[in-house]
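*Asks:* when you get a sec, could you give me coordinates for this:
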Amino acid sequence: MGNSGISTGVYLTHLLRAYGVEVVFGIPGVHTVELYRGLAGSGIRHVTPRHEQGAGFMADGYARASRKPGVCFIISGPGMTNILTAMGQAHADSVPMLVISTVNAHGRMGSGQGWLHEMPDQSATVAGVAAFSRTIHRPEDLAPAVAQAFALFASARPRPVHLELPINVMLAEAGHLPVPAPLRLSRPAPDPAMVAEAASLLNNARKTVILAGGGAAHATLAPLAEALDAPVVMTTNARGLLPPGHPLAVSLSPSLPATRALIAAADVVLALGTEMGSTDYDMYEDGGFPPPARLIRVDLDPLQIARGLPATLGIVADAALTVAALTAALPPRPPGDGAARAAAAQAGRAGLSVDMQGDLRILDLVRDTLPAARLVGDSTQLTYAGNLGFAAATAGSWFNSATGFGTLGYGLPAAIGAKLADARPVVAISGDGGLQFVLGELASAAEAQVPVILLLHDNNGYGEIKSYMISKNIPPLGVDILTPDLAAIAAACGWQVARVTDLDALPGLLRQGAAAGGPTLLIFGDDLRAQAAARA
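*Replies:* As a prediction, the model looks like this:
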């Protein structure tokens, strides 16, 4: 049934609502106001960041926490160039994000005549960080393009999608167009013959190791691991898939010697939903990751299976469905040395530097104080330590920007997006350098009344890069930066602020922040890290 007297911009709102979209992140501009006409009364919440990069990071955090696509409304030209960094992070981490922008009207786009926000080819600029970028040339083209975006999010490797509406199309009449029912798509199931072959390999193995990546984060993995007596090495985006204390859980990076020794001794390695990228498997770029003797790879992306280490068997399918099929196909076996092998690998945490062990103690304290919390990290020292050895409480409760694309400024806006997804506590982890990329989002959080907790390490500069420069005998230039009074800025934006100088005070401050009705900033310095290191 049509909707008479509505523009294509309003029609878009109807489509998004039909697909269950509940939140849109965006900054209105003269080129996008028609997109906003239909938002009032639609039931879709609008959140205004202070920069389009913040909008993209918020959408990213929302998508990871809600398992729904994050949606952004972005103006043409500078709005699109501003969001490219956030799209790059989402592309690298396979996060579903729908970026809807305007573009100059037909006859003006790409004309070179200097129209407002004009770019030579906006869609081509975006294409490198999107699964696809498409220009909607007619109102009739919009619903099929939205359907294809959500089909990709539901059943393929999810990545950002960009749809751009020329201004004349956005204003065009669309009342004659129906709002189609959303497509219902299944996830790709594994080929039964391939499952049988994989099950045979695994059943005959005696020292299996499972490598779990972000693509397996929603699998029910414990029964399979227990049937195989197989330690589970969880990469950054799979942490918490097995809980802390599970005898087969290994929350230690495969870039570290103890985990690599575990993998090297395996007779079969089952890799689930992991691209086996260097920031997880070879973070120090020493080339020391051991090629498995026999490798079974399960991934939605056939090209990813063909990259990197050669696989004995490649299964193009959803990891969760494949795990369920393998579990059903394998007979149980009595416990062997799997728990001992996992414990030996996990003991490698003691080989980390004292500073990193102290950072992990702080993270453990946050987890144990707020067991339901999500910890959302920026590229900062606590996050780097966490990616090496933090044991998250549950799947999806630890994610950050310090792998893959590796952006700065991610932590706070992504935490805002994650908090909008549900009622779970959210703790953002950032450094003072990274926070200065997104200071404006302090106001966004207060305005949206999002009760996030920001755990901020203030060391007056880019401390991690400074240490790296010194280790390479490079004069540490450009890293000792002017750091403003971040506590005063946050307070001026309406945040509750406290300085943490005693490690024993941290749990109480975290609980207060979790119970607050608005955002809380907890600032700590190197003195707190030293206390934690002394107790590690």
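*Asks:* for the rest of this, base every contact and every neighbour count on C-alpha atoms.
*Replies:* Noted.
*Asks:* how near is residue 513 to residue 303?
*Replies:* Note on residue 513: its distance to residue 303, by Cα to Cα, to the nearest Å, is 44 Å.
*Asks:* an error on my part: the question was meant for residue 109.
*Replies:* Distance from residue 109 to residue 303, by Cα to Cα: 34 Å.
*Asks:* who has more neighbours, these two?
*Replies:* residue 109 (20 against 10; other Cα atoms under 10 Å).
*Asks:* on the three-state scheme, the more buried one is what?
*Replies:* Counting by DSSP: H, G, I helix; E, B strand; the rest coil, the backbone at residue 109 sits in coil.
*Asks:* quick one, what contacts it?
*Replies:* Residues in contact with residue 109 (Cα atoms under 8 Å, 6 or more residues apart in numbering) are 103, 118-121.
*Asks:* what's the farthest-apart pair in these?
*Replies:* Farthest pair in those (Cα to Cα) is 103 and 120. Separation: 10.8 Å.
*Asks:* all strands for the stretch 101-250 of the chain, in order.
*Replies:* Assigned by DSSP state E, counting those that start in this stretch, the strands in the stretch 101-250 of the chain fall at 132-135, 160-166, 208-212, 232-234, 249-250.
*Asks:* if we can go back for a sec, buried ones only from the contacts of residue 109, please, as a PyMOL command.
*Replies:* Applying 16 or more other Cα atoms under 10 Å to these, the buried members can be selected in PyMOL as follows:
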select buried, resi 103+118+119
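*Asks:* now render the contacts of residue 109 as CSV, adding distance to residue 362.
*Replies:* Compiled in CSV, the contacts of residue 109 are given as follows (distance: Cα to Cα, whole Å):
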residue, distance to residue 362
103, 47
118, 48
119, 47
120, 49
121, 47
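*Asks:* check which helix or strand residue 322 maps to.
*Replies:* helix 319-329 (DSSP states H and E).
*Asks:* next, the structure of the following sequence, for comparison with the previous one:
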Amino acid sequence: MSTCAEIIIRLLEAYGVEVIFGIPGVHNVELYRGLDVSPIRHVTPRHEQGAGFMADGYARATGKVGVCFTVTGPGLTNILTAMGQAYADSVPMLVISTANPIEQLGAPVGALHELRAQRNLAAEVSAFSQTVLHPGQLPEALARAMAVFSSARPRPVYLEIPVDVLAATVDEMPVRTCPLPERPAPSRASLDGAAELLAQARNPVVVLGGGAVSAAAEARQLIELLDAPTILTVNGRGLLAPEHPLLAGENLGAAPIRQAFHDADVVLAIGTELGETEMYPLPVELTASGKLIRIDIDAEQLTRKPFADVSLLGDAAAALSGLALRLKRRAGGDGVARAAALRKANQAALPESIEPYRNLMEALDAALPGAVYVGDSAQTVYAANQFFRPRQPRSFFNSSTGYGTLGYGLPAAMGAKVGVGTARPVVALMGDGGILFTIGELASAVEAQLPVIVLLWNNDGYGEIRNYMIDKGIAPLGVDLVVPDFITIARGFGCYAERIGSFEQLAAELADAGNRTVPTILEIRQDAAFLTGQQNTCTAEFPEAVLMPAAP
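*Replies:* Got it, this is the predicted structure:
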């Protein structure tokens, strides 16, 4: 005999789940029966929102499913914001919650943690939500969830189990996983149509988004065949190495990139919404005078503006490979020269105010090559979104895209660190306002021995909103905050913490951070003089003599 909860753990093991982020409570303690002898690692956040953000960061850094356990009622409502962020950015997240006993569902009696229809709340931020009313429904429910993560647009899935079902004992149930469907490939007709347009293109432009993050090799092969300047969205960063001669820019809102998008005779957009959160400082409508080809695994996305002339529904890697088979390398093209001109124009268009942030990111990248950067909605992040070029995919992501929540960076960096382990350093880019949303997760990081590096940008409040209000002629009310002594607080949690006064000190602290088993918090004041005193090469032009790999 096994309980329903024990079956859940064994099914998760069978699907390869390695980590669960969860908080035990009266309603979900049965989920912990047998978890102590499972190979699955359990990390205890200090808030369910933190659990969701950790699962999100884990999933983005590894490509694996982030799994959370929550309790009924407030456990769900606390994690909804994290689910909203994951939904907006297409992150695979499985949230398993409890519900009150079956007899109380839909019939409020004033029970603890009672919600009239909590599944309906979760439905707004999930690919699907389901109430499991019998242990026999579990294998199918989990198989449906895993199919979403592996074969469709990956978004959160919510499964809730009434407490009486969770504790029920059942005859021994065979733990079988369902063979998951492969990602769909575009039709031959759509591939032929797109290839015909691309073969005739004289000045194509490519946009690579987060939907192509697992297709780096296929993306490089195709853009080199096309000889096409390529723009990387925030979630597509690292798909091209910083020195790649066809890397043209990062900010879809920059005037030179908008003009290139408009002037191209063919634009190929892969796995991107071409949405407003990719545009800084303000969203604008992208227009194309030529043809637009869009590749996406989500059919609904392909029906949204800007409308495509040819739509390819399917997996990015399959689509890019299919197009490469139909195309020949463009001879005598000017793609490298056009990309170089775009890089130069983009660099010239950056405001002078961005200099401190470029200097900072250059110093971080020099000290921590190959690091994973996880950002909050913070000034350092909004700036880095316009120019920073990580060295590989899954290395730069933040909450300014999609849902745009505060408090994301710290717990998401912890989840990323759980995923990458000792192989790579992980840096959380936080602001003094945002970190107060989830600062309690420092205790979780100390407990779990997660040596994340927190780069804390302190501007005494909500600096980005303060500037926005002033620009709009609105008195900056509610943005100048009482800011605590972060160094003392961090040390109180058991972290290592210092205030940074020079680039030399920053480099030394970053070097030492890798020797610790607790977080390192490095606070930098926005008005620190050293930030503007160092020459920056983070967005310098790369030598045009760099050769592209030969075509296979």
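*Asks:* returning to that earlier point: tell me, the helix or strand following the helix holding residue 322 of structure 1 lands on which residues of structure 2?
*Replies:* Sequence-wise, the next helix or strand downstream of helix 319-329 of structure 1 (DSSP H and E) is helix 338-346. Mapped onto structure 2 using TM-score structural alignment, helix 338-346 of structure 1 spans residues 335-343.
*Asks:* next, the mean deviation of that stretch compared to structure 1.
*Replies:* Stretch 335-343 of structure 2, aligned to structure 1 and superposed, deviates on average by 1.4 Å (mean Cα distance after the TM-score superposition for structure 1).
*Asks:* list the contacts of residue 363 of structure 2.
*Replies:* Counted by Cα under 8 Å, 6+ apart, residue 363 of structure 2 has contacts 503, 507.
*Asks:* ok, residue 319 of structure 2 next?
*Replies:* Residue 319 of structure 2 neighbours (Cα under 8 Å, 6+ apart): 185-186, 191, 295, 312.
*Asks:* give me the neighbour count for the counterpart of residue 29 of structure 1 in structure 2.
*Replies:* In structure 2, the residue paired with residue 29 of structure 1 is residue 25, using TM-score structural alignment. Per other Cα under 10 Å, the neighbour tally for residue 25 of structure 2 reads 15.
*Asks:* with residue 304 of structure 1 instead?
*Replies:* Residue 304 of structure 1 is flanked by 18 other residues according to other Cα under 10 Å.
*Asks:* what lines up with it in structure 2?
*Replies:* Matched across to structure 2, residue 304 of structure 1 falls on residue 301, judged by TM-score structural alignment.
*Asks:* over to residue 18 of structure 1?
*Replies:* Residue 18 of structure 1 maps onto residue 14 in structure 2, by TM-score structural alignment.
*Asks:* quick one on the thing from earlier: now do the match of helix 338-346 of structure 1: everything it contacts.
*Replies:* With Cα under 8 Å, 6+ apart, stretch 335-343 of structure 2 has contacts from 203, 227-230, 245-249, 256-257, 541, 544.
*Asks:* what of stretch 190-210 of structure 2?
*Replies:* Taking Cα under 8 Å, 6+ apart as the rule, stretch 190-210 of structure 2 contacts 219, 223, 226-237, 239, 260-261, 264-273, 291, 293, 310-312, 319, 322-323, 326-328, 333, 335.
*Asks:* show me the helices in the stretch 301-450 of structure 1, by range?
*Replies:* Assigned by DSSP state H, counting those that start in this stretch, the helices in the stretch 301-450 of structure 1 fall at 302-305, 319-329, 338-346, 354-369, 381-389, 411-421, 432-435, 441-447.
*Asks:* which of those is buried the deepest?
*Replies:* Comparing those by mean neighbour count (mean count of other Cα atoms under 10 Å), helix 411-421 ranks first with a mean of 30.
*Asks:* now the angle from that one to helix 381-389?
*Replies:* For helix 411-421 of structure 1 against helix 381-389, the angle by axes from the mean of the first three to the mean of the last three Cα atoms, to 10 degrees is 70 degrees.
*Asks:* which helices and strands sit right next to helix 411-421 of structure 1?
*Replies:* Secondary-structure packing of helix 411-421 of structure 1 (3 or more Cα pairs under 8 Å, 6 or more residues apart in numbering; DSSP states H and E): helix 52-66, strand 374-377, strand 426-431, helix 441-447.
*Asks:* make it 7 Å
*Replies:* For helix 411-421 of structure 1, the packing partners by 3 or more Cα pairs under 7 Å, 6 or more residues apart in numbering; DSSP states H and E come out as helix 52-66, strand 374-377, strand 426-431.
*Asks:* so which bit of structure 2 is the second one matched to?
*Replies:* Residues 372-375 of structure 2 are where strand 374-377 of structure 1 aligns, taking TM-score structural alignment as the criterion.
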